[in-house]
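In: got a sequence here, can you model it:
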Amino acid sequence: MFQVAVYGKGGIGKSTMSANISVALAGRGLKVMQIGCDPKHDSTRLLLDGKAQRTVLDYVREVPIGKRDLNGIIATGTAGVLCAEAGGPEPGIGCAGRGILTTFDTLRKLGADDLDVDVRIYDVLGDVVCGGFAVPLRNEYADAVVLVTSGEFMAMYAANNIMRGLSNFDTGKPRMLGIVLNSRGVDGEYEAVKSFAEATGTRILAVVPRDGQFAEAESLGHTVVELFPESVIAREIGKVADSIVDACDGRLELTSPHPLDDDQLSDLAAGRAIRPYGDVPVSRIGCGGCHRTTIEGTRVMGSCAAYGAVSAFLRLEDTAVVVHGPVSCSYLMETTRAKAMLEMYSRGVFRRSPRINVRSTMMDDESAIFGGNLYLKACLERTISEGYSRIAVVTTCMSGIIGDDCLSIVDAVMESNPSVEIFLVRADGDMTGEYNDGFMMAAEAIVETVDTGLEPDGSLVNLVSSSFFDVQSVAHRKELDRMLGAFGMRVNCMFLDEGSPRPPSEICRAGVDVLMNDTPTSRELMGMITRRTGRLPFPAVMPVGMHDYLDWMRQMGAWTGRSEDAEREIARATAEYRGFLDAHRDTLRGRTAIVVSRIGTNLDWLVDVLEDMGVSVLRYGFFPSARKAGGRQSSRHDHVDDYTDDDLMRDLEELRPDLMIGGIVRQVPEGTVMAKMNRIGVGYRPVLEYVEYLENTLRLPGMEGWRGGGRS
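Out: Predicted coordinates:
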């Protein structure tokens, strides 16, 4: 695929030229795709009967990641030209240049690079070549650059700036195809553009006349090439198309332009002969208009995608994490993670003292203007010099906004250090989502390290979850080991957890993969492992409560061919459970309760044991989640979705339960005791311990205001 970036000053006619060039190329038998990279999103209108198409940025804003499809942002226009529009943010909010980066990333992830296309045309705003709008100038996107200009000074000034931007991405490979003169009818127009082209070392590809056929064609929503194929305009556009074909086939040499300096620009503006080219300094144009804002009514994220990615990588003992951004970002991530790890260390989770290998590229105001690539390169080289052979690079908001080309830096460093493996997660702070989104991006990279050639051992089990807090205590871990031990099994890898016996790369040593808990995130992690290894996971989640415990034991017995061992354990567990009920039922029999939780956290085990103890559950409600909007809870019991604070307070006043139980802390009326949920663990024994907690809570004397909360 040959890629052409068409640049020009806003309003110079580059979109009209791009659409006409696309049709001309299609008429020569080529398969063409045109991508509009201007917030006005009008590049492809003439290819789509004058209609505007849905922009990529609108699509990204409206459609969740898991439901996105390339067909949602690609339209087929005149002569089969494939069309896409980047779009832009609301005026005055955000950075339109960043939108270009998001557009390209979205197209790539959805498979646009795999489309059957011969030539891809990028139609790009060229007034300011900031980090985002300069992306099409990069070597990975633009094989050739075409500039559209008129004989007006500001149009040529913008073209000169674009040449400067191209120089900043100079790889030693010529990429300037030439200039298209879109005539405005000013005096001496051709001579001015010819002088500019000669002074900068490029060529004029075509001279397009000022003609009413443009307006006539546009009023009908079509291109001049399509409606007036024999016109002078169509003939000149055909010259551009032929030049692209010749360049693609190697028959036309591209050039490396040398932009004019300030003195030469003064000559151009004055209409004088342009003085000879000298040593022209290359400047960089930064995007200074990017800022964060708060919009009333939007949901505040608990944490950003960058921290989610960092958190995932910190669970690997042999990996140093480089946060590409300000030191404040890495400091907050490091201290937040350190608190969680300190708590786990006190529980005896780690086999050795935990380490937090976080580094910062120390981006500052200067790097925000001129780019942070050198900061990243220096930090990677320092980290390698300290002996690390596996490094994760996570980008933050600042590097994302200015469009740092992190991939090129990472590739160059790995090429210089063949024994070093570097992960790159372009989380870009919160621009790609929140904590969970970044965590999953990192997990996807980590799963790629799994060695699929290892021989599986039937006595080993992998547990899969984004959180292992439920078994991060000595007592809960012993219960887990006892359950697996009934079948002669033990844990191989806990994906992803700091206390994992073996690293993720050795997942295939185990004979079976089991979900630790049934949440959307855990299921997504399991899906990654299934796609990587090609093997099916165990059909049942690690059980909580007696009902699920019995079912899980039978399924694991059948899976391992040890059904007799399963039935022996079931008989023993059933006898213990019934004995507990007989000894404790009198304490809770006849009581009433309301059970509440957040959607995604199943408390069926709690309803089960309450009913077994003789408690009447008056209401079983699930509070909605902003992240899981519209979600519904799966449950064996009658329950209420979208349960609200108002619903709860009404039920507490009307039903007057003895207990209000769950993960929602609220003030309760006189006569009701609130019992909080804690990490419950797995199996049935932790459930019995929770029943004892409920008994103790009911025995406590009443307190003014808040009742019974905070004890477990």
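
In: only C-alpha atoms from now on, for both contacts and neighbour counts.
Out: Fine.

In: ok so K478 is a strand residue?
Out: No. Assessed with DSSP: H, G, I helix; E, B strand; the rest coil, K478 is helix; it does not lie in a strand.

In: wait, what's in contact with it?
Out: Residues counted as contacts of K478 (CA atoms under 8 Å, 6 or more residues apart in numbering): none.

In: burial count for I391?
Out: Per other CA atoms under 10 Å, the neighbour tally for I391 reads 21.

In: that one is in contact with E421, isn't it?
Out: Yes. Contact between I391 and E421 holds when scored by CA atoms under 8 Å: they sit 6.4 Å apart.

In: for G132, which non-adjacent residue is spatially closest?
Out: G97 (3.6 Å; CA to CA, 6 or more residues apart in numbering).

In: swap in A52?
Out: In space, and not counting its chain neighbours, A52 is closest to R45: 5.4 Å by CA to CA, 6+ apart.

In: rewinding a little: what packs against the helix or strand hosting the residue nearest to G132?
Out: Applying DSSP states H and E as the criterion places G97 in helix 96-109. Here helix 96-109 touches helix 56-62, helix 397-402, going by 3 or more CA pairs under 8 Å, 6 or more residues apart in numbering; DSSP states H and E.

In: make it 7 Å
Out: For helix 96-109, the packing partners by 3 or more CA pairs under 7 Å, 6 or more residues apart in numbering; DSSP states H and E come out as helix 56-62.

In: here is a second sequence; please produce its structure as well for comparison:
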Amino acid sequence: MSADSPADEVRRAVSAVMDPELRLPIGELDMVREVVVTGDVAEVAIALTIVGCPAADRIEREVRAAAAGVAGIGRVDVAVGVMSPAERAALTERLRGGRRRMPFGPESLTRVIAVTSGKGGVGKSTVTANLAVALAGRGLAVGLIDADVHGFSIPALLGLVGRDGLPPQPTRVDDLMLPPVAYGVKAISIGMFLPRGERGGGAVAWRGPMLHRTIQQFLTDVYFGDLDVLLIDMPPGTGDVAISVGQTLPHAEVVVVTTPQTAAADVAIRSALVARQTGQKVVGVIENMAAMTLPDGTVLELFGAGGGAAVAQALSTDEDVPLLGSIPLDAQVRVGGDTGAPIVVSHPDDPAARAILSVAERLVARPRGLAGRALPVTPR
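Out: This next block holds a predicted model:
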């Protein structure tokens, strides 16, 4: 058996470099072209997916480092080109798996969890963002869709903002969108597509058909790759988006967020009932802004007590709906939201962070029904 040539060794090393947006090796993406080794000089040609690829500098730098790491290579020259339209079309078709339908249907092995609330202001988006980061921290592949189109906040909560203070725009490879990644979470939000230059990224004033189309595009045209969990940050209430998501993802699991306050708890129950009408399964309740312990040991119940347990009990009619956890009121949660540093990362030992991490553990430990799902197993 003959030994590999220096060019083969360089090609193997370079092919293992990961595309930071697609999260796949560039060799697997057919981005490595000619590799020539003359003496101790390696010449490597690569083709990026699009002109102006935001990851170009990083890919070139890592290709250069990978080639230089091969024994006997003293200098590396990298030539950077761009895929042809035909090559790009072939790549997007391969990434889609030859399918143009929504990849998170009932047969998918991805666990889809919609996080909802009856009313705004209960911290639903903050809880969702922290849950996503907590799950990614456990080694899971996590995607996050900001379905709160009118009140989008996920990009800011994850620190996905540029120097202009606006969310980064996803890279487009033909009609496929590559979601930005923060803390290991692939996230998409309407805030990434609005006109630049306006504080907050502008406002969205859309009705049902536009909202439905947006959700459909997020589910179909965004390349998340293989996910373990897809979280959906739902808008509060029982409006058009809740109905669209329910009709599109009737197999999704639903987690309800409420505060201990009775008024918030009563409204939260309604959002869960609408989810059930579309066939979705309510798997738990999260109580946010629960009692906090002050430095002198005093317990402050700023929003009352018992709301989360009351919602869980009210929903436990035909089947048990557990209270997954109570997240205490914590100033660091607010600070993390303002700075884009989720508390589960910035202050993992704070009581609120520990409560969120515990909820994440309970969610992933929950058994899944695989009826109707095509398992990736080939009979022999």
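
In: can you give me the TM-score here?
Out: Superposed pair, TM-score by TM-score structural alignment, normalised by the length of the second structure: 0.55. Supporting alignment: 235 aligned residues with a CA RMSD of 3.1 Å.

In: just to revisit the earlier point, would you mark the buried spots in the helix holding G97 of the first structure?
Out: 96-104, 106-107 (16 or more other CA atoms under 10 Å).

In: could the residues you listed be laid out in CSV, adding distance to G165 of the first structure?
Out: Listed next are these as CSV, based on distance: CA to CA, whole Å:
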residue, distance to G165 of the first structure
A96, 17
G97, 14
R98, 16
G99, 18
I100, 16
L101, 16
T102, 20
T103, 20
F104, 19
T106, 24
L107, 23
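
In: all helices of the stretch 351-500 of the first structure, in order?
Out: Here the stretch 351-500 of the first structure has its helices, by DSSP state H, counting those that start in this stretch, at 365-370, 373-385, 397-402, 406-416, 435-447, 474-485.

In: select, out of those, the one closest to S330 of the first structure.
Out: Counting by CA to CA, S330 of the first structure lies closest to helix 397-402 out of the helices of the stretch 351-500 of the first structure; the figure is 12.1 Å.

In: output the contacting helices and strands for that closest one.
Out: So helix 397-402 of the first structure, by 3+ CA pairs under 7 Å, 6+ apart, packs with no helix or strand.

In: rewinding a little: switch the helices of the stretch 351-500 of the first structure over to TSV; also include distance to G126 of the first structure.
Out: Shown next, in TSV, are those (distance: least, CA to CA, whole Å):
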stretch	distance to G126 of the first structure
helix 365-370	18
helix 373-385	23
helix 397-402	16
helix 406-416	23
helix 435-447	32
helix 474-485	60
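
In: between these, which gets nearest to R532 of the first structure?
Out: helix 435-447 (7.1 Å).

In: read off where the closest one ends up in the second structure.
Out: Under the alignment (TM-score structural alignment), helix 435-447 of the first structure falls on nothing in the second structure.

In: same question for stretch 397-412 of the first structure.
Out: On the second structure, no counterpart of stretch 397-412 of the first structure exists by TM-score structural alignment.

In: for the helix ranked longest in the first structure, name the packing helices and strands.
Out: Assignment by DSSP state H gives helix 563-588 as the longest helix of the first structure. Helices and strands touching helix 563-588 of the first structure, by 3+ CA pairs under 7 Å, 6+ apart, are helix 546-560.

In: give the buried residues for the helix it packs on.
Out: 546, 548-550, 552-557, 560.

In: by contact count, what packs against that helix?
Out: helix 563-588.

In: in the stretch 51-200 of the first structure, which spans are strands?
Out: 75-76, 82-85, 119-125, 144-149, 176-182 (DSSP state E, counting those that start in this stretch).
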